[in-house]
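>>> Everything below, folded, please.
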Amino acid sequence: LTPISGALKYLYDKVFLRRSREVENDYDFILDDKGRLTDAIFSHHRDVEIFGEDADPDIHCFFYNIFDNPAISKKAAIRKLSKFPKEETIVRGKGHFLFISGMVYPGFSDHLHVIPNFNDWYTGDTQQFYTLYAAIDPHPRVPHAVLFLAVSVDGTKYLVDDLYTDCNAQDLVTAIKVKCRGRIPELILIDPMAYTPDPSTKSCLATDLIDFGLDDPFPIPASKDKARGILRCQQLLAPAETSGKPGVYVTENCTNFRREITRYSWDDWRKHDRNTKGPKLEAVKKDDHFMENFYRLILADPQYIDPVTEDDVRAEYRAQQSVGRSPVTGY
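Reported below is the predicted structural model:
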């Protein structure tokens, strides 16, 4: 769904203006091609499929924003927008829905970022044009989360698969190798906590994974600089000014990643604190396993590595990734 300038100028016979379903006495308004209200239908018609697989192909959907209003000039619209909070300015000025205002990645959308699954990164002669990376967020109480990223020869990044499974270390290694589809990752990142030794046995999860075969390459502690990582991911998700294309794409089979990113929101203070404190500058620490993997992969600055020169640069590249980091904290 993309804002279309002047969309109501004699392009459509009628326009359905849908209100939020949470509003009491919900209505569907019908406007004519000049924006005049011609009818109002009660909310029992609100479940009519307007877009989706079962939608009428003759029904076109788009965002209509303040600049498409013929009654006010662009200068007046800008003046009006300056009086609203940032989130509402986005809604009125760009046609975005208000419910994304508290999201960490409001710019993510299926329309822009999600692409069909493809096998070029692991089959035939084309696999040499992609370099694979992986990030692991293990957890003792909830399923382990693993995210796989491929970088093409032109530098474009693709999240090509994810893994969300509740299993022991040995089975996790097997599942990761299955997802790699015969490819050897250039780098495997893991939550630094996986390198925290058990006080009694002196062993840790990372070494268990290595012992069970995750040793080519072995996982290294990832960065925990979440604030910087979120900024980098936001920048990567934003479409480029020249091409209009984002810096990262997500394949359809990354269902767990897509579920988390569309629900990943900023945390707020409790109600009794809101009058004395500003916005809480932290993301909600819940259902964020793939979000952790996402920013850790991006902070590692994944690049395409030519297979011909891979042996020459691998040692130097991995050394650069771990410069200045503690093997325990990841900082």
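
>>> contacts, neighbours, all on C-alpha from now
Will do.

>>> For Ala315, see how far away the nearest residue to Ser152 once chain neighbours are set aside is.
Nearest residue to Ser152 in three dimensions, chain neighbours excluded: Tyr130, at 4.4 Å (CA to CA, 6 or more residues apart in numbering). Distance of Tyr130 to Ala315, given as CA to CA, to the nearest Å: 19 Å.

>>> this one next, for a side-by-side:
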Amino acid sequence: MIKWLKSYLLMEKEVGSNSYRREVTGNFVILFSFAILFLLTLSNFFLSSRTIFYANLALFSGLCLITFLFRHNKRLVIHSIAHFMAGGIFVIVYFNQAQDYTPIWSFLYMYLIISLYGHQKGLMIAGGFLGCLLLFLSFWVGETVTKLEFIRFAFVSVFILFFAYLAELLISRTFEQLNKTKSILEKMTITDELTGLHNRRHFNDVLSDKINSARRSKEMLALAIIDVDHFKKYNDTYGHPAGDQVLITLAELLKTTMKRSDDVLFRLGGEEFALLYKPKDETSAIALLERIREAVEDVVKEENIQSIVTISAGLYIIKPQKTQSFEQVYKSADELLYQAKELGRNRVVVSP
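Here you go, the predicted structure:
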């Protein structure tokens, strides 16, 4: 029973957002409504008048009907039950003439409504409900309810409404800050700190997905691995800050050139970069990489780089009709880069 309850209320699921919390609250509303109305109906059958028993039975039947009619839209079921609960409170208060502490059920309703709708919209709905309830209760002031009891109830109700609003506001802001921080941390784990490009870890995660996606959509995919020529010698000659400036400049050039939404750029480590993009054909795939290679020398001159910088690249074209793994694709592109270096650098070597 406990295991089922935890599963139904999603207690084993990771807390991640306000929507999750509202889903849990909604499940609780359904479960609680059925449980409490069933128990009230049963107890009133034995302990109370027939009139109150029939009122509870009608409410329980109405609850079952709402759940059945809107069973394919859980959100609508939850909100309908919540508002049905408001009507039920008025009915019970009416039949009990505001006695036997029946108005205090409004406390639960106000808290649930603010949890379901959020602090702003929830406050408006709960505030409207409380205003109507206080007006309704005023009819029994001086008869079954004393003035002092009415004032006490109104005072406590307003405070409960305020604190429910405040709690929801603080929880919502906490979740927003938590998700914002989580998003920043997730971005940091896949981003290269120096260049702002994706890092090797993200490359390992993305490449297989991109290969499979391109194969399903029958699109050509190109993987280019780029390496800065003689970068170690450049670092040794001009220092690491100058070397970092070369890498940053190259990264900015790649960002400027690769603007399409499905272009993905990576710094694999050191002076090695990777480009993943979908060309129209092999000619356009090669032309793009050649433009980048030719642009490198001009760009580094503009950025006051202290020496001529060139790049070598291995370009591997992934055909949609051919099934290949991450390891095969990466190894092939890396071998093409190695060939470019063996052939004298400052060139692009393309897969046959």
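
>>> Can you calculate the TM-score here?
Once superposed, chain against chain, the TM-score is 0.25 (TM-score structural alignment, normalised by the length of the first structure); 150 aligned residues with a CA RMSD of 7.4 Å.

>>> picking that back up, pick out whichever of Tyr130 and Ala315 of the first structure has more residues nearby.
Tyr130 (26 against 10; other CA atoms under 10 Å).

>>> Now do Gly93 of the first structure: how many residues are near it, please.
19.

>>> ditto for Glu186 of the second structure
11.

>>> Packing partners of the helix or strand harbouring it?
Using DSSP states H and E, Glu186 of the second structure sits in helix 147-189. Helix 147-189 of the second structure sits against helix 105-117, helix 119-137, with contacts defined as 3 or more CA pairs under 8 Å, 6 or more residues apart in numbering; DSSP states H and E.

>>> can you pull the buried residues of the longest one?
Of the residues in helix 119-137 of the second structure, His119, Gly122, Leu123, Ala126, Gly127, Phe129, Leu130, Leu133, Leu134, Leu137 count as buried by neighbour count, 16 or more other CA atoms under 10 Å.

>>> Equivalent analysis for the first one, please.
In terms of neighbour count (16+ other CA under 10 Å), helix 105-117 of the second structure has its buried residues at Trp105, Ser106, Phe107, Tyr109, Met110, Tyr111, Leu112, Ile113, Ile114, Ser115, Leu116, Tyr117.

>>> What are the contacting residues of it?
22, 25-26, 29, 79, 82, 85-86, 89, 120-123, 125-126, 130, 157, 160-161, 164-165, 168 (CA atoms under 8 Å, 6 or more residues apart in numbering).

>>> Can you check what angle separates it from helix 147-189?
Per axes from the mean of the first three to the mean of the last three CA atoms, to 10 degrees, the angle that helix 105-117 of the second structure makes with helix 147-189 is 20 degrees.

>>> Run the angle between helix 105-117 of the second structure and helix 119-137 for me.
160 degrees.

>>> quick one: helix 105-117 of the second structure to chain centroid distance?
From the chain centre to the centre of helix 105-117 of the second structure is a distance of 26 Å (CA atoms, centre = their mean, to the nearest Å).

>>> same check, this time on the last one
For helix 119-137 of the second structure, the distance from its own C-alpha centre to the chain's C-alpha centre is 32 Å (CA atoms, centre = their mean).

>>> Put together TSV for the helices and strands packed on helix 147-189 of the second structure, with distance to Asp334 of the second structure on each row.
Listed next are these as TSV, based on distance: least, CA to CA, whole Å:
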stretch	distance to Asp334 of the second structure
helix 105-117	54
helix 119-137	55
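
>>> Which one of these lies nearest to Ala214 of the second structure?
helix 105-117 (41.5 Å; CA to CA).

>>> Contact partners for the closest residue to Asn44 of the second structure other than its chain neighbours?
Sequence neighbours aside, Phe53 is the residue nearest to Asn44 of the second structure in space, at 5.0 Å (criterion: CA to CA, 6+ apart). By CA under 8 Å, 6+ apart, the residues touching Phe53 of the second structure are Thr41, Leu42, Asn44, Phe45.

>>> so how far is Ser43 of the second structure from Phe53 of the second structure?
Taking CA to CA as the measure, Phe53 of the second structure falls 8 Å from Ser43 of the second structure.

>>> ok, now Ala224 of the second structure?
Taking CA to CA, one finds Ala224 of the second structure at 74 Å from Ser43 of the second structure.

>>> Between these two, which is the more surrounded one?
Ala224 (27 against 12).

>>> That one should be in a strand, yeah?
Yes. Judged by DSSP: H, G, I helix; E, B strand; the rest coil, Ala224 of the second structure forms part of a strand.

>>> which residue packs closest to it, ignoring adjacent ones?
Leu315 (4.3 Å).
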